[in-house]
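Trainee: My questions are about this predicted structure, shown below with the sequence.
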Amino acid sequence: MRRFVSLASRASAAASTAVAVGTSLIRARGPRAISSLPAAATAAVVLGAVLLPAGAHPPAAAASMVRTAADSGAVAQPSGTADPVPADELFGTDVRRIPTTRRVVALTFNAAWNGAGVDTVLKVLRERKVPATFFLTGQFADAHPSVARAMAAEHGIGNHSYSHPRFDDLSSEGARQEVLEADRAIREATGAVPLPFFRFPYSETSPERIADVNALGFADIEFTADTNGYLGTAGGMSADTVVARALDALTPGEIVQMHVGAPDGGGTVLDAQALPRLIDAIQARGYEITDLRTLLSTATP
């Protein structure tokens, strides 16, 4: 019995070491740090990251950190060559609004099908001097590298999986591969360091898949309102309804989801067409367009 207890104690100590190593590696070097590790080491890293939100950082301190950054509007920048890191409060949940009492709204665009509206969207954002975040699939980045680079040159880039599958149909390993393959494609296409933010295809979240994504160092950033502009006029949408859907959900910290293309590959991209009016309407109601990079940790990795 004593021998069994001794072995159990050693195993517990080894597990604690794995947790510490895994946590430190992802925090210091970002999600790609684990992609080339041997299987045993990867398991240790993932274990460390999965347990991180529950025990490694006091929730009160984490909440204070993210609220301070969001409420001040500060954009945290990565230190040295380390990847940016999400604020700790973002782990363990699907984030559907910025945790703030300030009258701010974040504009986000998914890019999965085509880039028909990208030029218009970037032009409007540039002219209005407002930020946005673009969530790219890896397939989009591989197919449209010049478009991906244009987005990354001016705005933050998030991860929207590689092939836009339904994550409910994936195993943990399948989910991991989707996220890491998209991360690789985005980095290669843009030449930039993407944000540690992931958005599930179809907003199909679950505690298990969120834990998988968090284990890789990504926070799950969903949305408060989807404009449904991607449905197009054939789907009963118009520029008016796009603006109305975003304004109906207006609240401090709202995250608006739009798209830069359309699934059928043609027609008018309503989100691009409606964007100038949407920005004007948000600002006319006393709200500021903010950057999702306010959700990055202000701590040095």
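Mentor: Happy to help now that I have it.
Trainee: Please make it C-alpha for all contacts and neighbour counts, starting now.
Mentor: Will do.
Trainee: List the buried residues of the lengthiest helix in the chain.
Mentor: The longest helix of the chain (DSSP state H) is helix 2-29. Residues of helix 2-29 classed as buried: 18, 19, 20, 21, 22, 23, 24, 25, 26, 27, 28, 29 (neighbour count, 16 or more other C-alpha atoms under 10 Å).
Trainee: can you give me the helices for this structure?
Mentor: Along the chain, counting by DSSP H, helices occupy 2-29, 39-51, 59-72, 118-128, 138-143, 145-154, 172-190, 207-215, 239-248, 270-284.
Trainee: Tell me which of those helices lies nearest to residue 257.
Mentor: Nearest of the helices of the chain to residue 257, taken as C-alpha to C-alpha: helix 239-248 at 8.6 Å.
Trainee: picking that back up, show me what the longest helix of the chain is packed against.
Mentor: helix 39-51 (3 or more C-alpha pairs under 8 Å, 6 or more residues apart in numbering; DSSP states H and E).
Trainee: Apart from its neighbours in sequence, what residue is nearest residue 193?
Mentor: residue 187 (6.2 Å; C-alpha to C-alpha, 6 or more residues apart in numbering).
Trainee: burial count for the one you found?
Mentor: Residue 187 has 18 neighbours, counted by other C-alpha atoms under 10 Å.
Trainee: and what of residue 74?
Mentor: With other C-alpha under 10 Å as criterion, residue 74 counts 16.
Trainee: got the contact list for it?
Mentor: residue 294 (C-alpha atoms under 8 Å, 6 or more residues apart in numbering).
Trainee: let's bring in a second one:
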Amino acid sequence: MIRDTVTRMLRRFAIVLIAFGACASSATPRNECEKPVYLTFDTGHMGIAPLVAEVLQRQQVRVTFFGANERTKEGDGSLGDHWAPWWRARAQEGHEFASHTWDHVYWRGDLGGKVNPSFRVRPSAGPREGEAHVLSAAGYCEQIDRAAHRLQAMTGRQPLPLFRAPGGKTSPQLLAAARACGYTHVGWSPAGFLGDELPSDKFGNAALLHTALRDIRSGDILLAHLGIWSRKDPWAPAVLEPLIQGLKERGFCFRTLREHPDLGKKQ
């Protein structure tokens, strides 16, 4: 009889615990995020791409990748067949994708008027690498579209209707042309420039990490790359994982641009 009484008491206690857990779960959703930051990666030589993927998977962080078909240390370009399995795996992990223009085309100036705009450009990849030439608005849109379509073909995931101009270099006329073909430009926050493009002899990893942890604020869009040719002391994973861990310790959480309160409305 004593055993039966104890059993009944334990069952009632378990029911209370389950009910309390359900209430707590509903009161505090698992996906609640009060201090979001938006980590983004542009393509590059892809030499550190596998290490970046390992860190993101280990830290359970989802990011937004902006892809261009840049020259790589291995394979046939960052959006080439060699790297297609890598992109497909990132899609399976829940990351998001957007265009960085196919040939990594830098805007250099506006030509023409608002009715028929064209642009002076200089791509850093592709058959016209390093060559200054002129693109019409339709030609620039084709550059955005081509990278977006390739990302979708590799990942099976619809890219975001966003793009990032190489170097963040734009003009009101260029942005208007991109909007006309369905794309919104995304730059980065001042504190979100993580410095992996800077020379490592003047801007060491420890200093870049310290600056980022000190200055990043809620809502910032952060920028890094999948390999910078000129940086001798790779930024990732040396800075990437301590940065993620440090921001988490400060109460930040990581979201993709699909979840951005302003950019998400455009999708």
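Mentor: The structure has been received and is ready for your questions. Being a predicted model, the structure only gives us computed values, none of them experimental.
Trainee: one step back: map the residue nearest to residue 193 of the first structure onto the second structure.
Mentor: Aligned counterpart of residue 187 of the first structure in the second structure: residue 152 (TM-score structural alignment).
Trainee: how much space between that match and residue 88 of the second structure?
Mentor: 9 Å (C-alpha to C-alpha, to the nearest Å).
Trainee: Roughly how far does residue 97 of the second structure sit from residue 189 of the second structure?
Mentor: From residue 97 of the second structure to residue 189 of the second structure the distance is 19 Å (C-alpha to C-alpha).
Trainee: out of these two, which sits in the busier spot?
Mentor: Each of residue 97 of the second structure and residue 189 has its neighbours counted (other C-alpha under 10 Å); residue 97 has more, 31 against 16.
Trainee: Hmm, the more buried one is touching residue 66, no?
Mentor: Yes - if you go by C-alpha atoms under 8 Å, residue 97 of the second structure and residue 66 touch, sitting 5.8 Å apart.
Trainee: hey, what's in contact with both of those two?
Mentor: Residues touching both residue 97 of the second structure and residue 66 by C-alpha under 8 Å, 6+ apart: none at all.
Trainee: Please name the residues that touch the counterpart of residue 243 of the first structure in the second structure.
Mentor: The pairwise alignment with the second structure assigns residue 243 of the first structure to residue 209, based on TM-score structural alignment. Residues near residue 209 of the second structure by C-alpha under 8 Å, 6+ apart: 239, 242, 243.
Trainee: Compare those with the first structure and list the ones that remain.
Mentor: Retained in the first structure: 239, 242, 243, out of those (criterion both residues aligned by TM-score structural alignment, their matches' C-alpha atoms under 8 Å).
Trainee: As TSV, these with neighbour count and distance to residue 214 of the second structure would be great.
Mentor: Below are these laid out as TSV (neighbours: other C-alpha atoms under 10 Å; distance: C-alpha to C-alpha, whole Å):
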residue	neighbour count	distance to residue 214 of the second structure
239	20	14
242	16	13
243	18	11
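Trainee: okay, those residues in a markdown table with distance to residue 26 of the second structure next?
Mentor: Formatted as a markdown table, these follow (distance: C-alpha to C-alpha, whole Å):
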| residue | distance to residue 26 of the second structure |
| --- | --- |
| 239 | 36 |
| 242 | 32 |
| 243 | 31 |
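Trainee: out of the residues you listed, which one sits closest to residue 4 of the second structure?
Mentor: So of those, ranked by how close each gets to residue 4 of the second structure (C-alpha to C-alpha), first place is residue 242, at 53.8 Å.
Trainee: ok, now which ones touch the counterpart of the closest one in the first structure?
Mentor: Mapped onto the first structure by TM-score structural alignment, residue 242 of the second structure lines up with residue 277. Taking C-alpha under 8 Å, 6+ apart as the contact definition, residue 277 of the first structure lies against residue 243.
Trainee: Tell me how far the closest residue to residue 96 of the second structure other than its chain neighbours lies from residue 23 of the second structure.
Mentor: Among residues not flanking residue 96 of the second structure along the chain, residue 64 sits closest, at 4.6 Å (C-alpha to C-alpha, 6+ apart). Relative to residue 23 of the second structure, residue 64 of the second structure is positioned 33 Å away (C-alpha to C-alpha).
Trainee: Thanks a lot, catch you later.
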